[in-house]
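pasted the sequence and its predicted model underneath.
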Amino acid sequence: MDSATEAFVAHRNLLFTVAYEMLGSAADAEDVLQETWLRWAGVDLGIVRDQRAYLVRIVTRQALTRLRTLARRKESYLGPWLPEPLLTSPDVAEDVELADSVSMAMLLVLETLTPTERAVFVLREVFDLAYDEIAEAVGKSAAAVRQIAHRARSHVAARRPRAVVSPDETRGVIEAFQRAVETGDLQRLLDILAPDVVLLTDGGGVVQAALAPVVGDGTVARVLGRISAAASLQPAQVNGCPALIVRVDGEVDTVMAVRIDDGLITGLYAVRNPRKLSHMERETALRR
């Protein structure tokens, strides 16, 4: 490999992770990587002091451009829009901060930020970039980036899960949830669902799904009780956290992730749109 290709390959997983955290879409993150490569291939490496920082700057700018396109797409999306789930390797779960940052619950919180706030938050809080590096990536002054970072941190802190839940605790809740669904035990479901639990189902207008959030433990439990008896539930690591893959006739039908607060499920995220399930048959490498 030539030096440009070697550098890009060395940092590819990092660049994908940056793009994915900014976009919540693996397909769009892959497109951003292609655009990043095209620009990187034309750079004079002799003027590049820090290849990693330079590549992160390119991928951030491309992701910011793509975010605006995604915003228009989401406006016409049928029903709730959920991030594209990723089957992740065990090492992602071992990095607690990385796993938290790519969890479905956190990605939905990041959706409430402006594009620039999201970029600044991701680069600072997840990847620990210096303010001057972020400033170059987003086209702002370092002082402005500090203000944006403070604003984004406050916004996220008010909306994120109240505490980081350990993988063991999440796994225990997932196992109890799986048993309750498989046995149709309504009371067992009610025991692990928060009274104000919210179920979001993303079918994208392609498959059947609720077009509005389903709220309340009783209502959510009844909806879950309709899961086909022919379906099989398989535990998996999704976005760095324990989750369930629902298969029908061996094919991935739904990916179900959870948000847990104080030992109860407060959020259920069911991705059914088949266009978003292509990354569930092989692990995706994420890196910081």
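That came in fine, so what should we check first? Numbers count the residues shown, from 1 in each chain.

contacts, neighbours, all on C-alpha from now
Will do.

Leu224 against Glu182, yeah?
No. Using C-alpha atoms under 8 Å, Leu224 is not in contact with Glu182; the gap is 9.9 Å.

return the set of buried residues in stretch 198-210.
Across stretch 198-210, burial judged by 16 or more other C-alpha atoms under 10 Å covers 198-204, 209-210.

Throw the residues you listed into JSON lines and include secondary structure and distance to Asp261, thanks.
Formatted as JSON lines, the buried residues of stretch 198-210 follow (DSSP: H, G, I helix; E, B strand; the rest coil; distance: C-alpha to C-alpha, whole Å):
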{"residue": "Val198", "secondary structure": "strand", "distance to Asp261": "12"}
{"residue": "Leu199", "secondary structure": "strand", "distance to Asp261": "15"}
{"residue": "Leu200", "secondary structure": "strand", "distance to Asp261": "17"}
{"residue": "Thr201", "secondary structure": "strand", "distance to Asp261": "20"}
{"residue": "Asp202", "secondary structure": "strand", "distance to Asp261": "22"}
{"residue": "Gly203", "secondary structure": "coil", "distance to Asp261": "26"}
{"residue": "Gly204", "secondary structure": "coil", "distance to Asp261": "28"}
{"residue": "Ala209", "secondary structure": "coil", "distance to Asp261": "25"}
{"residue": "Ala210", "secondary structure": "coil", "distance to Asp261": "24"}
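
okay, one more to line up with it:
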Amino acid sequence: MDHQDQLAAQFERNRGHLRAVAYRMLGSVSEAEDAVQEAWLRLSRADVSEVANLAAWLTTVVSRVCLDQLRTRKSRREDSYDTFVPDPIVTRIEPAGAPRVDPEEEAVQADAVGLAMLVVLETLAPAERLAFVLHDLFGVSFDEIAAIVGKTPVATRQLASRARRRVQGAPQGDGDVTRQREVVNAFLAASRSGDFEALLSLLDPDVVLRADAGNIPADALAASRLIRGAEDVVRQALLFAKLSPHSQPAEVNGLPGAVTVVNGKLFGVMSLEVRNGRITEINILADPDRLNHLPLPA
């Protein structure tokens, strides 16, 4: 095996980790793949003979690529933060009556990064997001992060701290995967039957619904919108009752959610946050352009 083949093999061993870092940094499946591919290109052109920890080197490279992307697109999304929903990752679509997963798998799901957190991360400054993701989610030291963002370790620690406060202040679920699955199934059933009271009983009074339909005209039924409050969210849910028979439970970002598929075409992906048996936040991606490029399990 020649040197280039050895590098390629080492890179492939780290690809999953690099993709995970890039996705949490960017909230986009396609952009994350592009960042990982750029890391490979830089590796293939670099002399890494003196690099003691290639995984750390690659993490630094992909982080810098992501930071550049975040800085480039920052102004592009300032007007759409309220309704922007990051790309979801659907890893399983559950047929009706599917058995529950085992406790070990549920523990893995409970540690997943949900869309609600990614929505909050979209509102952070690029350096704040990088510091939080690398330190809090991947355990990278502040000394290493400081070298990436061009700040002192103390300043980098402050970036992560500010980001952490924003994340902790957002609506969050309680990590009870079994209960969340029950609530998702109940929500889908109530939507299909058009049961206003049943839907209302499942929602926290201060629930937030965020629907990202991309560039669909503002007067369209499925236009992007942000809705707060249980009764208004129920009314919005009932507007889409005709699509509810096509919705089914799915695993979205490692947690129970739902997808809507009509004639083999993906119409929407829904993620919910559940606390104490009530839905506190609903995030829906209904952007046709992005859904067309969303990888789904076979």
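Yes, it's here. Since this is a predicted model, take the numbers as computed values, not measurements.

would you turn the buried residues of stretch 198-210 of structure 1 into TSV with distance to Leu78 of structure 1?
Output for the buried residues of stretch 198-210 of structure 1, formatted as TSV (distance: C-alpha to C-alpha, whole Å):
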residue	distance to Leu78 of structure 1
Val198	18
Leu199	16
Leu200	12
Thr201	11
Asp202	8
Gly203	8
Gly204	5
Ala209	10
Ala210	10
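
Leu82 of structure 1: which of those residues is nearest?
Leu82 of structure 1 lies nearest to Asp202 out of these, by C-alpha to C-alpha, at 6.0 Å.

corresponding residue for that closest one in structure 2?
The equivalent of Asp202 of structure 1 in structure 2 is Asp212 (alignment by TM-score structural alignment).

of all the buried residues of stretch 198-210 of structure 1, which two lie farthest apart?
Pairwise distances across the buried residues of stretch 198-210 of structure 1 (C-alpha to C-alpha) peak at 18.2 Å, for the pair Val198 and Gly204.

map Lys74 of structure 1 across to structure 2 for me.
Lys74 of structure 1 maps onto Arg77 in structure 2, by TM-score structural alignment.

one more: Thr5 of structure 1?
Counting by TM-score structural alignment, Thr5 of structure 1 lines up with Ala8 in structure 2.

doesn't that match belong to a helix?
Yes. Ala8 of structure 2 sits within a helix when classified using DSSP: H, G, I helix; E, B strand; the rest coil.

helices of the stretch 101-250 of structure 1, start to end?
Ranges of helices in the stretch 101-250 of structure 1, per DSSP state H, counting those that start in this stretch, are 104-110, 115-121, 131-138, 142-159, 167-183, 186-192, 217-224.

dump these to a markdown table, plus distance to Asn13 of structure 1 and mean neighbour count.
Output for these, formatted as a markdown table (distance: least, C-alpha to C-alpha, whole Å; neighbours: other C-alpha atoms under 10 Å):
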| stretch | distance to Asn13 of structure 1 | mean neighbour count |
| --- | --- | --- |
| helix 104-110 | 18 | 22 |
| helix 115-121 | 17 | 24 |
| helix 131-138 | 18 | 20 |
| helix 142-159 | 24 | 16 |
| helix 167-183 | 23 | 17 |
| helix 186-192 | 36 | 18 |
| helix 217-224 | 36 | 18 |
